[in-house]
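Asks: Just a sequence and a predicted model for now, questions to come.
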Amino acid sequence: MKMSTSDVKYSVLDLSPIIEGGSPAQSLQNTLDLGRHAEKWGYTRFWLAEHHNMPGIASSATSVAIGHVAAGTSTIRVGSGGVMLPNHSSLVIAEQFGTLESLFPGRIDLGLGRAPGTDQLTAMALRRTRRTDAQDFPEQLEELRTYFDPSRSEHALPVRAIPGEGLDVPIWLLGSSGYSAQLAGELGLPFSFASHFSPDNTLPAIDLYRRSFKPSEVLSEPYIMVGMNVIAADTDEQAAYLATSMQQSFLGMIRNKRDGLKPPVKNMDELWSPHEKAMLQQQLGSSIIGGRDKVKEKLADFIAETGANEVIVNGQIYDHQERLRSYEIVADIMKDLQN
């Protein structure tokens, strides 16, 4: 399916990166600063991701971070990209996002994933039990939706989500494989695919979502957002240099060494083995890295290939000012593509 670039929205996915030698406090201030700039540059939404036990990510208390950004902005939608539902009770998430929607009406999104977003020991520390896992996701999702809309149940609920009940908080399903794509389609919910770390599954998952889609009270036709890594700079060479921080981050995950976001380096070949390089090139295969012209061409091609209604951009860049510049360039490009 071809999507005209004039119709495509653009959004921000922020992991609130903690740089090497930096602090979570500074990272969360940088997140708010990016949110304010994103609002000014015309981004549709600003999403924060839930991760735990990761020294390089400050957005673990995702709903709190969402409130921080929403309070410091005025119009941009703010939400989760995503909350990992198996880590929580559905009631707690309904109350948290009901509170956010009550504070910032019409601006809150609830993106949900079914992965733990962490290692198994940390997942156990979060959940305190092994009974709830990703296999329970459809049931947890239905429970959550019923807290917001009790009419989904034939019986009066013994427990109510206050705030939450009666509020319209848009729910998205997030995924990096076919499972959530098919579930989102069958439920008629919007779907966001994590192409930024699972590029090989992008087109099959999007196709499965479209084939599975059934119109609902939420959507009459499929709506697809695709997550992507974009590192933009004033030159191709500068962008390639900045992107080495992201590459080092993924290299650390391969080696099970998760540290703060490292400063860029001139030569990654001094850090990775040929095998690790090949693994990273596959995992980061959809990343767009370059100056304005290169990024514009590749973004237009990506949108045409995926038929995405919206792209959500992740930019893991060490220097905050360089990160702002990258998102500014992307916003300028998307405005050009929309004209």
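Replies: Received the coordinates, thanks.
Asks: going forward, measure contacts between C-alpha atoms and count neighbours the same way
Replies: Will do.
Asks: can you map out the helices along the protein?
Replies: Applying DSSP state H to the chain gives helices spanning 24-40, 62-71, 90-103, 120-127, 137-148, 178-187, 202-212, 236-254, 274-283, 292-306, 320-338.
Asks: Make CSV out of these and add mean neighbour count.
Replies: As requested, the helices of the chain are exported to CSV (neighbours: other C-alpha atoms under 10 Å):
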stretch, mean neighbour count
helix 24-40, 19
helix 62-71, 21
helix 90-103, 20
helix 120-127, 14
helix 137-148, 19
helix 178-187, 21
helix 202-212, 19
helix 236-254, 19
helix 274-283, 14
helix 292-306, 17
helix 320-338, 18
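Asks: quick one: which of these is nearest W172?
Replies: The minimum distance between W172 and those falls on helix 178-187, with 7.9 Å, by C-alpha to C-alpha.
Asks: Just the angle for that closest one relative to helix 137-148, thanks.
Replies: 40 degrees (axes from the mean of the first three to the mean of the last three C-alpha atoms, to 10 degrees).
Asks: Next, the angle from helix 178-187 to helix 202-212.
Replies: 30 degrees.
Asks: Grab the nearest non-local neighbour of V230.
Replies: Using C-alpha to C-alpha, 6 or more residues apart in numbering and skipping residues adjacent in sequence, the residue nearest V230 is I288, 4.8 Å away.
Asks: hold the first one in mind and look at this next one:
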Amino acid sequence: MAGQAGFFDVEERLAGLSKKGDDLERLAAVVDFQLFRPELEAAVPRADRSRGGRPPFGHVLMFKVLVLQTQNNLSDERTEFYLRDRLTWIRFLGLGLGDPVPDANTIWMFREVLTKADAIERLLDLFDRQLREAGYLAMSGQLVDASIVAAPKQRNTKAEKQAIKEGRVPEAWQARSAKLRQKDRDARWTIKYTKAKPSEDGRKQVDLAIPAFGYQNHISTDRRHRLIRKWLVTDAAAHEGSRLSDLLDPGNTAAAVWGDSGYRSKKNEALLTQQMLVSCIHRKRPPHRPMPMWTAKANAKKSAIRAHIEHVFAEQKARMGLFVRTIGIARATTKIGLANLVYNMHRLIWLERQAVPG
């Protein structure tokens, strides 16, 4: 029977994990988490402890817990489990093996208070300033795009759906507060179209129309470093092209703006001209006519640059498993905003690694 693990046994295990490459060690070394402390303390005030009680967990520690939760797509309960289970997580939080860890209710409450304080956007702005001060300026133009973030599907009747679209609470829900709390009245259905590839014999296939429910993550990245500079969360049915003005970054050192054809409109072209920006947005195919050869070639050149923004969404959905588990657009904004912040942290690690001479 194995004996109880001692201090040096734990240290030896952690040293072995470091040799194998602990991503959290790199994250802690690259990101100054103390930078977020003033904003976190302002957003999440502590109660008066003059009457005693257990000391609360630190603001920075709780923020690190949200980072761990976000990059691993975990519920509050599973986050609590892994906080108790993983040595690398304990080391990342600066805790000892016998120290208490936040439970699921504490994690939920901290994130809820951040949501009510609208703090997530200010946290992203703080980190963006750190990036710029470190030399990672927004350079070489900007790429804009949006991606649907799925949420749990709602099973509503036609009458309930109509009431939600009109901004009303369905009558059947008004007397059932428990049911109302479980209904997301901000998320929307939309149709996502996917172009089918031609068959081997050259015949054109039928395009796919895939229904999706949830929210949209609208982002703007700089072309040089591919860091998220501007972002916005809407329901899934919102038209991406109408949000261009909210995504333009005036701090970018270049004037070019890349986007798919969903952003092409007279209003947006006038907006870019007014702000002295250069439109590199894809042109649409003329209605009921084939795409002109010169337009197709121009769009292909733009795609070679614009496609880089798709890597952001691939990182968030494939590696981070981004999915909105919460209810309401305010909580979804916090969830998606945290995913954007964690992506920038991961991207900074990669950029710092490239800057190290081989």
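Replies: Yep, it's here. Just so it is clear, the structure is predicted and the values come from calculations on it, not from any experiment.
Asks: What value does the TM-score take for this pair?
Replies: Overlay of the two chains. TM-score (TM-score structural alignment, normalised by the length of the first structure): 0.30; 169 aligned residues with a C-alpha RMSD of 6.5 Å.
Asks: hang on, the earlier thing: and for the residue nearest to V230 of the first structure, the neighbour number?
Replies: 23 (other C-alpha atoms under 10 Å).
Asks: correct me, but it touches A239?
Replies: No. Counting by C-alpha atoms under 8 Å, I288 of the first structure stays clear of A239, with 9.5 Å between them.
Asks: what do those two both touch?
Replies: The contact sets of I288 of the first structure and A239 overlap at 231-232 (C-alpha atoms under 8 Å, 6 or more residues apart in numbering).
Asks: Would you quantify the distance from the residue nearest to V230 of the first structure to V83 of the first structure?
Replies: 26 Å (C-alpha to C-alpha, to the nearest Å).
Asks: Quick check: I90 of the second structure touching Y82?
Replies: No. Counting by C-alpha under 8 Å, I90 of the second structure sits too far from Y82 to count as a contact (9.3 Å).
Asks: list the buried ones in whichever strand or helix holds V257 of the second structure?
Replies: Assigned by DSSP states H and E, V257 of the second structure belongs to strand 256-259. Residues 256-259 are the ones in strand 256-259 of the second structure that count as buried (16 or more other C-alpha atoms under 10 Å).
Asks: will you turn the residues you listed into JSON lines that also has distance to I120 of the second structure?
Replies: Output for these, formatted as JSON lines (distance: C-alpha to C-alpha, whole Å):
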{"residue": "A256", "distance to I120 of the second structure": "28"}
{"residue": "V257", "distance to I120 of the second structure": "26"}
{"residue": "W258", "distance to I120 of the second structure": "26"}
{"residue": "G259", "distance to I120 of the second structure": "26"}
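Asks: Out of these, which is nearest to T194 of the second structure?
Replies: G259 (17.5 Å).
Asks: Correct me if wrong: that closest one contacts E310.
Replies: No. Taking contacts as C-alpha under 8 Å, G259 of the second structure lies outside contact range of E310: 11.1 Å.
Asks: G81 of the first structure reaches L48, doesn't it?
Replies: Yes. The pair G81 of the first structure / L48 is scored as a contact, 5.3 Å apart, by C-alpha under 8 Å.
Asks: what touches both of these two?
Replies: With C-alpha under 8 Å, 6+ apart, G81 of the first structure and L48 have common neighbours L13.
Asks: quick one: the strands in the stretch 1-150 of the second structure?
Replies: 142-150 (DSSP state E, counting those that start in this stretch).
Asks: can you check the stretch 251-358 of the second structure too?
Replies: 256-259, 278-281.
Asks: Just list the residues touching F313 of the second structure, thanks.
Replies: Counted by C-alpha under 8 Å, 6+ apart, F313 of the second structure has contacts S147.
Asks: any idea how far it is from A298 of the second structure?
Replies: Counting by C-alpha to C-alpha - F313 of the second structure and A298 of the second structure are separated by 24 Å.
Asks: cool, L66 of the second structure as well?
Replies: 43 Å.
Asks: Show me which of those two is the more surrounded one.
Replies: More neighbours surround L66 than the other of L66 of the second structure and A298, with 23 against 14 (other C-alpha under 10 Å).
Asks: tilt between the strand ranked longest in the second structure and strand 142-150?
Replies: For the second structure, the strand that runs over the most residues, judged by DSSP state E, is strand 208-222. Calculated by the same axes, to 10 degrees, strand 208-222 of the second structure forms an angle of 140 degrees with strand 142-150.
Asks: for the following helix or strand past strand 208-222 of the second structure, packing partners?
Replies: Using DSSP H and E, the helix or strand that follows strand 208-222 of the second structure towards the C-terminus is strand 228-235. With contacts defined as 3 or more C-alpha pairs under 8 Å, 6 or more residues apart in numbering; DSSP states H and E, the packing partners of strand 228-235 of the second structure are strand 208-222, helix 244-247, helix 329-355.
Asks: Highest mean neighbour count out of these?
Replies: strand 208-222 (a mean of 21; mean count of other C-alpha atoms under 10 Å).
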